[in-house]
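Trainee: Here is my input; please provide its structure:
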Amino acid sequence: MRVDSLEGVVVASTSAESAEGAAREIAAAISGQLATTGDRPEEALVGLVCFVCASYDTAAFASEIHSLLPGTPIFGCTTAGELTLSGWASHSIVAIGFLRSNFTLEAQMMEDLSHFGVEEGRASIADARAALAARIPEGETDRCFGLLLIDGMCRREEAVISALYSALDDIPVVGGSAGDSMTFEKTWMIRDSAIYRDAALLLLFHTDIPFTTFKCDYFEPTSLKMVVTDADTELRVVRELNAEPAAQEYAHQVGLVESSLDASSFASHPVLVGVGGQYYARSIQKVNADGSLSFFCAIDEGLVLTVAKSLDPYESTLATFERMESELGAVSLYIGFDCVLRRLGAERNQIAHRLSELYRQHRVVGFNTYGEQYRSMHVNQTFTGVAFGYRSDDQKQPA
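Mentor: Okay, the predicted model is just below:
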């Protein structure tokens, strides 16, 4: 059981065997940290965000944590791995409680994403933004940010991000697509005592704590190109690349044997899409029986995919942390959304322990995702999130 108190938040994690036991440990840890202030959780917290390993009974956890912390808004999702203050974890739950003294929260639940309309979504998100603005000092939207948690199997991330981007104006959003421990069957969203599929949660925050959002990847484009010549855009399935069977052509371009393609191969050899002079990863989920490829992100016929060259993952991630510290000074906490393929790639290249230790040293909490949200983009094989500094009137520094 790991418990920590940081600037503006309380954090707890557990690897208890059962969902009910995990809920009891999380509730006790959060309540214990708040006991020093004399406040009950429902008085002290604007919300508790829980990232739950899919190996737990998610419904049982949601029901139990809600009953143990009555009156505290509960949010969360299932994961493909967890980021705790002790580093990367599995079969665990990490919970982040946001203190009312430092945060204002407006939550927006979006259901039935299979029939999500951008215009309708934009209107509901604009309503949430207006509701938050009415509760904070005028002109302080620059102190606002959003966290987006979304069903990792819905294939609607791009539509939701489009609605967010147009409705929130200058409020930055980061987040992740929920996971189910690489089974690719069902992912779950949590809202209070209930769980949902085909849904998303937008958490809009205002805070008096300095923060900045970030994006980190470790690839650069090569001269090798592949054109999507046959695809099912709704299912994100590519049947042909360069007018050849997709898996065969991908393996040829990246120098692998088609029969050896697996999740680790895709983690080590992503493809990129150029947008506005920047390159973003479009990761492959799996090879299908017919030789087609399923992707984690939207794919269209005619799209040009660029084969990527890997940089050093450790050095790229360290450079991101150093950049955040140059902007904020000391960083209290990172809330991170880290693609599961980054973790698989680290394991394949035998640097998982080093990266996990780097995350531990920099106090990263969050989860491994099936896709990452960064401002107006849905991306893959990327580490996104928000970094929190310290208030100028607070001289606390990390231990």
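
Trainee: drop to CA atoms for contacts and neighbour counts, all remaining ones
Mentor: OK.

Trainee: residues near the residue nearest to residue 26 when sequence neighbours are not counted, how many?
Mentor: Once flanking residues are discounted, residue 26 sits nearest to residue 12: 6.1 Å by C-alpha to C-alpha, 6 or more residues apart in numbering. By the criterion of other C-alpha atoms under 10 Å, residue 12 has 25 neighbours.

Trainee: Residue 316 now?
Mentor: 15.

Trainee: Pull up the gap between the residue lying closest to it once chain neighbours are set aside and residue 3, please.
Mentor: Nearest non-adjacent residue to residue 316, counting by C-alpha to C-alpha, 6+ apart: residue 218, 5.8 Å away. To residue 3, residue 218 is 31 Å away according to C-alpha to C-alpha, to the nearest Å.

Trainee: And this one, please, so the two structures can be compared:
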Amino acid sequence: MNERVKEGKPHYLSIGRAVSQVAEDAVVRAVEGLEGSQACFVLAFVPAHLDIDETVAALGRHLRGIPVYGCTTAGQITTQGYESDALLLLAFPKEHFRCASLLFSDLAPISAPAIGAAAQKLAEKFRHTVGWNRLALIFADGLCKQEDLLASTLETALDGLPTFGGSAGDGFRFERTFVLHGGRAHTDAAVLILLETDLEFQGLGFDHFLPVGRQVVITGADPEERRVYEINGAPAALEYARLVGCSVDQLSPEIFAENPMLLRHNRKYYIRAVRNVSENHAISFLAAIDDGLILTLGRGQAIIETLESELDLANDNGNPPDFILGFDCALRKLEIEQKQLHEPVSGILRKRRVFGFNTYGEQNSGVHINQTFVGVAFFEPQPRALNL
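Mentor: Sure thing, here's the model as predicted:
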């Protein structure tokens, strides 16, 4: 582990965490962990087992007017590393953060012009503080199937403002996911947060997959539903199973996690993760898919070494981040647990002070992707020279 890494709590983030089967109890205990911080806003990452309406109502009562954003999750990254049943609250202090937010509802079908205009208006009204840095965060309904166009629309509307985010999850149930805004939980919706801070930041995004084998062609698909019926002219699930070397009956989330499909664009590979297989041998994906796409089977490489290397960050002064806000695909977590690497990976996340959640997809500078780690590393503010 890099010697620059500092142990202990972040200086510029307060963290509350609680595990309970009861929403009220989880919220009370998690809020206690925030240590009475003067928060500009709080991010709440909610485990699948908690009743979302009860959780949101309790957050409103106990955080007393502090804006709460966030979503339901497929897992959390807490002070303990990877977890599945913890309510995680991250409080961003007023002294170092300012924000403005917007809810996009009724996403399907998405209206790119309306979303772009609303985002531009929000950015114009958000007063800029001299010397502070700006970025944007997105939390989207992970089952809305609109994140691809949403991410690209916001990238254009916000004129290249660094944008990072994740799609809400529900613990691999694939039934209903929620985003939090305005004291309520919303489906078929997304939350945009414009964030300003005097902290330095660096964006990061990485995966651990390389292309293997020959290219394959999507020969039958429903793009709106992200569903593929044929690959290479054969029933999709049968051909996928043949490519990965198993029977259709053996296809499972664990197989999907280790064998995604890769799409090449501008000399870079983007992952198209498999969500599930239906009885008619159709395959549903977690990102955009279409007829005629040429894909390559992906195979994972050295996931721990990749994680350590990519999180080995430093600013110009050689100092590590104070904390990293992380959006980590749920399929990465599934692969890690399948390989019995939960403890070493959690140890890396703890030492790097990574906090966030496991997603149904990640957004990174205008692109919606799968099976990646996307994050924002925040560094302590730099002393500013006095103008004498």
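
Trainee: Please state their TM-score.
Mentor: Once superposed, chain against chain, the TM-score is 0.94 (TM-score structural alignment, normalised by the length of structure 2); 376 aligned residues with a C-alpha RMSD of 1.6 Å.

Trainee: just to revisit the earlier point, list the contacts for the residue mapped onto the residue nearest to residue 316 of structure 1 from structure 2?
Mentor: Residue 218 of structure 1 maps onto residue 208 of structure 2 when the alignment is built from TM-score structural alignment. By C-alpha atoms under 8 Å, 6 or more residues apart in numbering, the residues touching residue 208 of structure 2 are 300, 301, 302, 303, 306, 372.

Trainee: Alignment lookup: residue 70 of structure 1 to structure 2.
Mentor: With TM-score structural alignment as the criterion, residue 70 of structure 1 pairs with residue 64.

Trainee: What does residue 322 of structure 2 correspond to in structure 1?
Mentor: In structure 1, the residue matched to residue 322 of structure 2 (TM-score structural alignment) is residue 332.

Trainee: Next: residue 164 of structure 2.
Mentor: Matched to structure 1 by TM-score structural alignment, residue 164 of structure 2 sits across from residue 174.

Trainee: helices or strands next to the strand or helix carrying that match in the packing?
Mentor: Element membership of residue 174 of structure 1, judged by DSSP states H and E, is strand 173-177. With contacts taken as 3 or more C-alpha pairs under 8 Å, 6 or more residues apart in numbering; DSSP states H and E, strand 173-177 of structure 1 sits against strand 144-150, strand 333-339, strand 372-374, strand 383-388.

Trainee: quick one: it to chain centroid distance?
Mentor: With C-alpha atoms, centre = their mean, to the nearest Å as the basis, strand 173-177 of structure 1 stands 5 Å off its chain's centre.

Trainee: Would you mind getting the average deviation of it from structure 2?
Mentor: Superposed on structure 2, strand 173-177 of structure 1 shows a mean distance to its aligned partners of 0.7 Å (mean C-alpha distance after the TM-score superposition for structure 1).

Trainee: Just the residues contacting that strand, thanks.
Mentor: So strand 173-177 of structure 1 is contacted by 145-152, 157, 213, 336-338, 369-376, 384-386 (C-alpha under 8 Å, 6+ apart).

Trainee: Structure 2: which residue goes with residue 79 of structure 1?
Mentor: Under TM-score structural alignment, residue 79 of structure 1 pairs with residue 73 in structure 2.

Trainee: Wait, its match touches residue 169, no?
Mentor: Yes: if you go by C-alpha atoms under 8 Å, residue 73 of structure 2 and residue 169 touch, sitting 4.1 Å apart.

Trainee: which residues are common contacts for those two?
Mentor: In contact with both residue 73 of structure 2 and residue 169: 48, 177, 358, 359, using C-alpha under 8 Å, 6+ apart.
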